[in-house]
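Chemist: Structure of the sequence below:
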Amino acid sequence: MLDMIWEEQQGMEEIYQWVQWLQNSLLSHLGFTDEIILSKGDLTCHEDGGDKRACRDDSAPDVIITRIVRYDDDKRHEAFLHDIHDCMICFSEFPGVDFVTLPCHHFFCRKCIQTYCKIHVKEGTVLKLTCPDTKCEGVVSPYILKTLLAEDEYERWEKLLLQRTLDAMNDLVYCPRCETACLEDESNDAVCPSCLFSFCTLCTSHRHVGKQCMTAEEKIRKLEERLKSRQERGDQNLTDEVLSLQAIMRDAKQCPRCKIAIYSLRS
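Modeler: This is a model prediction of the structure:
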């Protein structure tokens, strides 16, 4: 009877109908008018007869559910490969085997998505290499990129992505001696993890312990130069710092003894 239900509605969700039939119709189908009491021995699966699919499974529910979900995914993927689909980039029809499915579940024909990825890598816009769907910001996974790009293109993508990620860090500076990436602290100082050079990130010279590095005007000029080099990334934190220093220079004076910016009270 379960096979019959399956055959009558192929491709539909069958498990709920099976459960409903087992709960409501099984006893009457077998000719019983009341409940059936089974002993533990009655639940043993015998290998010498009967349908082996009906053997009792002692697996935990989460294990069984995982099997069902995996089976469903496999069947859906199998059906996708044999069906015809439209590519949302070139609007052409291709069989499912010619498509690449992204982690966000959007899919595009291999030729289009390959060209799309190659262009971004060539132009260096790796941070914009996301799902081509305009309403989606899903990523193109490294595994997929490795199947679409040549070896040298994939290496370029890795280097560009690392560099863009490092450049986007507001507290990242480079050692003036060995060009190693370093983290800047709140005092505009940094220690190179490679050559251990301790330096001021504003003038790139040795740290100024207890001494003033540069005047406020010089610091503004230095930060403006750094801001100019980061404008393409839209570094708002650095912009705010420059604007704050400009406001201090406009409305405040320096203490003649400690050089801290002070505001004069006006009556």
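Chemist: use CA for all of it now, contacts and neighbours both
Modeler: OK.
Chemist: Name the SS class of T204, please.
Modeler: coil (DSSP: H, G, I helix; E, B strand; the rest coil).
Chemist: One more: F108?
Modeler: Under three-state DSSP, F108 comes out as strand.
Chemist: I'd like to know how many residues surround it.
Modeler: A count of neighbours around F108, defined by other C-alpha atoms under 10 Å, yields 26.
Chemist: I have a second one here; can you model it like the first so I can compare?
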Amino acid sequence: LALLCQRLDDLWVEYAGEVVLFAWMQFLKEGTLEYLKINSPYEIQLCEFGPKCIKNNLGISDSCSATGPAEAVIWDTRAIQDVESVTTLIDCILDFNEAQQKKCFDSKSYMCDICFSEKVGSECTHFKKCEHIYCNACLKDYYTVQIQDGQVQALNCPEPKCSSVATPAQVKLLVGEELFSRYDRLLLQSSLDLMADVVYCPRPNCRTPVMLEPGGEMGICSSCKYAFCTLCKLAYHAVAYCNITS
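Modeler: Below is the predicted model:
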């Protein structure tokens, strides 16, 4: 990066008094790899020490020198990596890109295929998988009915035969905190109901999910500490025969 900064400075001097932006763009797009003698963008070697090798605000370091610690290297402070890792940098870029896409989406107008009204993007929900767009008012009414009826697995895109599903964040934004709590609880319950090794505490005022041991017939509620038989759901009777099996 320090070499790139130096090359951009050289172009600035060459184009003194003229527009240099396009020359910069052309160099960065077409000449960067060749200038740095990089055969592939996947072979870029990062500084082993990263930002920790910088000793002061002048960018002087004695730990990244190719000739040893005795010779100090002056780094271009514009080229210093100020993030912890490349992964963090990529995450920042992706977050910024998503924010810009959202900003662009919010500023445009879209036709809702339910109410056939034109709404700005900030009043609409975009299903990224299928690219369908509906206004928030219509989706709120649609999802509210589904949640109240307990159909939490059906919060998908209203388009017929479309398999796109609304994310929990989208559902929460549309229906509000109270209804979302019901949705979240029912969704968890429906998922637990599909698990063979999970039962609910038999006590009516508890109903906490209990994970069963493989082959075991005793369940212990982690909430109320009630020990029960997983077959008859009564208090655990140890070696006594269970009414369900006797």
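Chemist: What does the superposition give as a TM-score?
Modeler: Put the two chains on top of each other and the TM-score (TM-score structural alignment, normalised by the length of the second structure) is 0.54; 183 aligned residues with a C-alpha RMSD of 4.0 Å.
Chemist: can you map out the helices along the first structure?
Modeler: In the first structure, helices defined by DSSP state H lie at 2-8, 15-24, 26-30, 61-82, 110-123, 142-148, 151-167, 216-229, 236-251, listed in chain order.
Chemist: chain center to the fourth one: distance?
Modeler: On the basis of C-alpha atoms, centre = their mean, to the nearest Å, the separation between the geometric centre of helix 61-82 of the first structure and that of its chain is 24 Å.
Chemist: circling back to that earlier point, select, out of the helices of the first structure, the one closest to H208 of the first structure.
Modeler: helix 216-229 (14.2 Å; C-alpha to C-alpha).
Chemist: and the closest one, what other elements does it pack with?
Modeler: Contact analysis of helix 216-229 of the first structure by 3 or more C-alpha pairs under 8 Å, 6 or more residues apart in numbering; DSSP states H and E lists helix 236-251 as its packing neighbours.
Chemist: which residues in the second structure does the helix it packs on align to?
Modeler: Under TM-score structural alignment, helix 236-251 of the first structure has no counterpart anywhere in the second structure.
Chemist: I'd like to check the angle between that helix and helix 216-229, please.
Modeler: 150 degrees (axes from the mean of the first three to the mean of the last three C-alpha atoms, to 10 degrees).
Chemist: on that earlier part again, make a markdown table out of the helices of the first structure and add distance to L202 of the first structure.
Modeler: Shown next, in a markdown table, are those (distance: least, C-alpha to C-alpha, whole Å):
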| stretch | distance to L202 of the first structure |
| --- | --- |
| helix 2-8 | 73 |
| helix 15-24 | 68 |
| helix 26-30 | 82 |
| helix 61-82 | 56 |
| helix 110-123 | 31 |
| helix 142-148 | 37 |
| helix 151-167 | 17 |
| helix 216-229 | 7 |
| helix 236-251 | 13 |
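Chemist: Most tightly packed of those?
Modeler: Comparing these by mean neighbour count (mean count of other C-alpha atoms under 10 Å), helix 110-123 ranks first with a mean of 17.
Chemist: Where in the second structure does that one align, residue-wise?
Modeler: By TM-score structural alignment, helix 110-123 of the first structure lines up with residues 136-149 in the second structure.
Chemist: next one: stretch 122-137 of the second structure to chain centre, how far?
Modeler: How far stretch 122-137 of the second structure lies from its chain's middle: 18 Å, per C-alpha atoms, centre = their mean.
Chemist: Show me what counts as buried in it.
Modeler: 122, 124-127, 132-137 (16 or more other C-alpha atoms under 10 Å).
Chemist: List the contacts of stretch 211-231 of the second structure.
Modeler: For stretch 211-231 of the second structure, contacts defined as C-alpha atoms under 8 Å, 6 or more residues apart in numbering pick out 197-199, 201-202, 206, 208-210, 234-237, 242, 244.
Chemist: Tell me which of the residues you listed fall in strands.
Modeler: 198-199, 209-210 (DSSP state E).
Chemist: Present these as TSV; the columns should include neighbour count.
Modeler: Output for those, formatted as TSV (neighbours: other C-alpha atoms under 10 Å):
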residue	neighbour count
V198	16
V199	19
P209	18
V210	18
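Chemist: For E177 of the second structure, see how far away C138 of the second structure is.
Modeler: As defined by C-alpha to C-alpha, to the nearest Å, C138 of the second structure lies at a distance of 18 Å from E177 of the second structure.
Chemist: can you tell which of the helices of the first structure is closest to C136 of the first structure?
Modeler: Going by C-alpha to C-alpha, the one of these nearest C136 of the first structure is helix 110-123, 14.8 Å.
Chemist: Quick check: that closest one compared with the second structure, mean distance?
Modeler: Following the fit onto the second structure, the mean deviation recorded for helix 110-123 of the first structure is 1.4 Å by mean C-alpha distance after the TM-score superposition for the first structure.
Chemist: Identify the residue of the first structure aligned to M195 of the second structure.
Modeler: So, by TM-score structural alignment, M195 of the second structure is matched to M169.
Chemist: Kindly apply the preceding question to Q101 of the second structure instead.
Modeler: So Q101 of the second structure corresponds to R76, using TM-score structural alignment.
Chemist: How about C242 of the second structure?
Modeler: Matched across to the first structure, C242 of the second structure falls on C213, judged by TM-score structural alignment.
Chemist: Could you report the neighbour count for that match?
Modeler: 17.
Chemist: what sits against the residue nearest to I113 of the first structure when sequence neighbours are not counted?
Modeler: Leaving aside its sequence neighbours, I113 of the first structure sits nearest to V100 (C-alpha to C-alpha, 6 or more residues apart in numbering; 7.5 Å). V100 of the first structure makes contact with 107-110, 113, according to C-alpha under 8 Å, 6+ apart.
Chemist: Thank you kindly, that will do.
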